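[1] pasting the sequence and the predicted coordinates here, then a few questions.
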Amino acid sequence: MVVFNYGGNVGANVMHHQREKSSSAQTYENILDHLSDELKLLSLKLLRELRRQQKTNAKECNDTKGLFISEGEILSLLNFQTRGIPVAEDDAEEESFGRSIANAAGDIADKLAGSREISEQFPIRKLKRIFGLSSFELDVLIMAIAPEIDRKYERIYAYFNDDLTKKSPTISLALDILTSNRNERVSGLRSFSPGAPLIHFDLVHFTDAPENSPLLTRGIVLNERIRRYILGDNGLHACLSEIAQLSYIEGFPQNDNVQADIQEKVLRLLTDAAEQERKRLVFWLHGKAHEEKMATVMSLCQNVRLPLLTADLEDIFFSADQRSVVQNLFLEAVLQSAAIFLSNGDLLSGEDEKSRILKRVLLRTIDEMSWITFISADTLWIPDDAGKEFRWYPLELKLPGYHERKRIWTDILEGSAISAEDIAGLSGRFNFNGNKIKNTVLYARQSLNGKELTIQDVYNACRIQSNQRISIYARKVTPYYTWTDIVLPEDKLRQLKEICSYIRHKHIVYFAWGFDKKMALGRGLNILFSGPSGTGKTMAADIIAHEFNLDMYKIDLSSIVSKYIGETEKNLERIFKETSSGNMVLFFDEADALFGKRSEVKDAHDRYANIEINYLLQKMEEHEGIVILATNLSKNMDDAFLRRMHFTVEFPFPDEKQRELIWKKIFPDSAPLSPDIDFPFLSSKLRLAGGNIRNIALTSAFLAAEESSDIEMRHIILAVKREMQKMGKLCVKGDFGKYYELIEREAKSE
């Protein structure tokens, strides 16, 4: 059974326990003084072993012992290190060595006791306390660190190993110099078994011998991180440098994101654990309040004077050796007496093989090495074996609700000309936490240049607060279309105006009238735009975003749908996570990439395709912002899907009257149009969608510019030909009538 005592030092911080200083005159000022005495004691033990071997081998002649390292050289090295320690050279030599070793060990113990407050923080002493090391195991660490302090020990060990290339102490040598009888030797040998602290926690490993060689011949080498730690180097393990960060939190500024009730609850649990000597506390922080979680944990660590080691479980998930990274992460926390904060905890509840491995490795390591671990996740999860060896505390952290957001906006905007109605609109439309609200107003005021703050300034600042990481998965579109640009049947325009009314009055209906208490989910706005390509779906989304000073992010669903099972859901999860503040319009274009695969479940691929659709619908329900789906396949939508939509708008193919309006609106007022443009002909004879008409108008403008002329009917007809060629359609005389000769003339010139 491995004894692990990580909590002792941390518990002392929580309890603010102050140790009394010893009145002894013999003290250690620093770690080097202590290590120096330990090496003198080690040299005395090695000298005793050398004298034993000299007596045993007195009758043997071995001039090549240690590959020409002579006994005289070793005696010289060891005698120099032990100078001043009395050792008899008569028949009582063994007893004399014993007394000298006991005296040296006693002096070290006295000095450690005399400087307890300092010496308890010496790395070598902390390792003993943390991992429950025996005196023998502690001496093994000192043997292993000796060559790092003085290279002469490499030659000394090589002599005892009878091989100049073997410069590390062996298990056999450790047993020879550190034990005095058979029982101690057997007990010492157990210290190198897989379950013993030295090996189990990877404090040392074996070298210098093949794996199938006798255990006694194997060399003992310190773990690289343990070696640096003993010598006072606090840098992270090499494998953690890219995925973890250690913070010594001092002077943490007051932060509105700190949730004081959660902090007090955790502090109370930590205090109880320290008083009752309970170890291994895990706090599962679930909910969407990601910034609040980190701020609360950082404030807590400052209060109890703990460093904080942070890492992302996603980085560990994709690492080549999860076990090694997790073990080194928790070892680092142990060495630094730090709490651990892990983000993306939802990976632990996954059903794929890598998630199951990560869960198994992490929970086992928590069970063995953790004291305080915080895991951040969106959803509640409790492992089956929680509570056996560690305490699992799920705590929900929530984003500030409407009324709290309104209070913060009101306090910060006090004295400005922003009306109470506008503040209510901001509170309902933007799901910001306290810090983000402060930063938004600060940014808005910085750009005033002496002018009075307006609601438009605040809205512009809110747009700046959009999460920039969403650009990895989506393309930002700056809205500029207005209601005068779109041509639709009157009933479809009314539907779009109703959508805007929903957005404009959301805070009244949900929060002032109390509908938010009737709906656990679905406080966002989910819209389905369906219809043929080019009929105005993207323009309508643009108009809605422009109406409310919101940015629009266009996401092509075909680009995030993956052939690998589970990857599509992960891509969708990242998108909704990065847009949880709700201060943008999410426009999912090409939704056919998902809905085109929706079908009866005939095989595994059909099942997973439907899972992807259901996952998207689930995230849309949880989202509190505006989500618009655009698809050409409205016929494929079932009732269960449509129930999740607040609005569905069918965009019809434009009729002749609507096409004429589109033709007339598509050209800017400043464009030089020739009087010969026949709009009635274009709208009656050419059955084209608005998107095609836009392309034709732009192409005709470039043709006219090339000739330095006005935009004439011939330019438009030639542009129509190019567009129809792109669509794979033929230009027939019946469609173009009297203008067909323009096409023939252009064809002859080619």
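    That came in fine, so what should we check first?
[2] rest of the way, CA atoms for contacts and neighbours
    Will do.
[3] in three-state terms, label Tyr153 for me.
    Following DSSP: H, G, I helix; E, B strand; the rest coil, the label given to Tyr153 is helix.
[4] quick one: the closest residue in space to it that isn't next to it in sequence from Arg228, how far?
    Spatial nearest neighbour of Tyr153, excluding adjacent residues (CA to CA, 6 or more residues apart in numbering): Pro147 at 5.1 Å. From Pro147 across to Arg228, the span is 13 Å (CA to CA, to the nearest Å).
[5] cool, Ile555 as well?
    Per CA to CA, Ile555 is found 48 Å from Arg228.
[6] ok, Ala295 next?
    Taking CA to CA, one finds Ala295 at 31 Å from Arg228.
[7] residue contacts, the residue nearest to Tyr153?
    153-154, 168 (CA atoms under 8 Å, 6 or more residues apart in numbering).
[8] nearest to Gly8 among the residues you listed?
    Lowest distance from Gly8 to the contacts of Pro147 (CA to CA) belongs to Ser168, with 32.6 Å.
[9] report the contact partners of the closest one.
    Per CA under 8 Å, 6+ apart, neighbours of Ser168: 144, 147, 154, 157-158, 208, 219-221.
[10] what helix or strand is it located in?
    Assigned by DSSP states H and E, Ser168 falls within no helix or strand.
[11] skipping its backbone neighbours, what lies nearest the most centrally placed residue in the chain in space?
    Central residue of the chain (CA atoms, centre = their mean): Asp312, 3.3 Å from the mean position. Leaving aside its sequence neighbours, Asp312 sits nearest to Ser343 (CA to CA, 6+ apart; 4.8 Å).
[12] put this beside the first:
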Amino acid sequence: MAVDVIREGREEREGGQAAFADSQSHLLAGLAVADLRIKWAVARARASGLNPQDEFRGLYISDDQITELLGYDIGQHLWSANGHRPNGYGANGNGVHWPELIANARANWQAQTRAAREAGVIMRLDEMVQVFGLTLEEVEAFLLTLAPEIDPRYAQIYAYLQDDVTRKRPSVDLLLNLLTDNFGDKLQRRRLFGDNGRLLQTRLLQREGEKEFLAQTVRPYPHLIEYLLDDDQLDPRLDGLAYLLPATNTAVHRVAPDFVARLTQVIAAEASHPPFFAFYGGYGSGRRETALRLAEFCGQPLLTANLAAIVAQEDERDELLRRVLRDGRLTNATLYLTHWQAL
């Protein structure tokens, strides 16, 4: 069973508490929790009579289907409990009690995450959660969108659950149904995928496609998948506008060493409130060199963004700036904004 993944890739600590060994083990265990939600949805769909053998599924709506839909309570759907089966069970109301299984797996994942964090294990997904202040339900929503990007099986399963072979990525409606089988909770969770929701505001998720909110497809930005797999990349939309340089031991040639030393003293003194520096000077005056040296002092990469080039993209300016800030936070970079006078 997929929940077994949670027990893999971990190390035992004193007292028997488990900790993930690495970032990938943590990510896969989180996906295993999402996998349980998906399995529960399939169990509900099958128990409700969703027939994958019907060659005309999704192509027409029969009178019998309309009659069945009219019998549903408000907010119910083809594979919801609809008040006719004990809540939380699969076919015929027996077998696995899915909500309890999911809650236990989620609690185990959280406990192992805390243990790994205390052990100093770097976990990319956990870092993203901490940086953007994501709640547990936001993390689960993100993982459900991530699943088909990691494992193509889920693309087929999502098409099955959405009764449409062409819909291999989750819609807002499917994600809500995966997160809860309670209509009141579903209404409350709509905000997760709204324009003001944290997942979209921080540009971790994007909505695509149809005009109707519930029908829109939700997916993570592609380069975030590589980030979670330990490959630092900037958003492809920032190509030619921004670039990332690793922290290096930069020799100071164009500026006085004592000047750089004074700047680092300011940073050290204001550690809880990192300062902003505005550099003036022409080409060759050492502005970039100084920025690199300060990034090195902070133990951070340097994310350089050309604000003049970004502002020139009038229709996309705000969106591009959001993406620069998101990638800067993800990579824990020192931001170096050139041509800032353009603002």
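    Nice, thanks for sending it over. Values in this document were obtained by computation on a predicted structure and should not be read as measured data.
[13] who's more crowded, Ile555 and Arg228 of the first structure?
    Under the neighbour definition other CA atoms under 10 Å, Ile555 of the first structure and Arg228 were set side by side, and Ile555 has more, 22 against 18.
[14] residues in the second structure aligned with the helix or strand hosting that one?
    In the assignment (DSSP H and E), Ile555 of the first structure maps to strand 551-556. Alignment of strand 551-556 of the first structure against the second structure: no match, by TM-score structural alignment.
[15] may I see the buried residues of the very next helix or strand once past that strand?
    Moving toward the C-terminus from strand 551-556 of the first structure, the next helix or strand (DSSP H and E) is helix 557-560. Across helix 557-560 of the first structure, burial judged by 16 or more other CA atoms under 10 Å covers 557, 560.
[16] where in the second structure does whichever helix or strand comes after helix 557-560 of the first structure fall?
    Per DSSP H and E, the first helix or strand lying C-terminal to helix 557-560 of the first structure is helix 567-578. Helix 567-578 of the first structure lines up with nothing in the second structure when matched by TM-score structural alignment.
[17] any buried residues in helix 567-578 of the first structure, and which?
    568-569, 571-572, 575-577.
[18] just put these in TSV and tack on distance to Asp163 of the first structure.
    Shown next, in TSV, are the buried residues of helix 567-578 of the first structure (distance: CA to CA, whole Å):
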residue	distance to Asp163 of the first structure
Thr568	59
Glu569	59
Asn571	58
Leu572	61
Ile575	61
Phe576	63
Lys577	60
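[19] thinking again about what came up before, counterpart of the residue nearest to the centre of the first structure in the second structure?
    So Asp312 of the first structure corresponds to Asn306, using TM-score structural alignment.
[20] contact partners for its match?
    241-242, 337-340.
[21] how about Lys354 of the first structure?
    Phe317.
[22] so the counterpart of Asn303 of the first structure in the second structure: helix, strand or coil?
    In the second structure, the residue paired with Asn303 of the first structure according to TM-score structural alignment is Phe297. Of the three states, Phe297 of the second structure takes helix according to three-state DSSP.
[23] residues touching Phe297 of the second structure, list them.
    Contacts of Phe297 of the second structure (CA under 8 Å, 6+ apart): Thr264.
[24] out of the contacts of Pro147 of the first structure, who's nearest Ala289 of the first structure?
    Ser168 (51.8 Å).
[25] quick check: the closest one vs Thr207 of the first structure, distance?
    8 Å.
[26] need the overlap of contacts for these two.
    Residues within reach of Ser168 of the first structure and of Thr207 at once, by CA under 8 Å, 6+ apart, are 219-221.
[27] I'm done for today, thanks for sticking with me.
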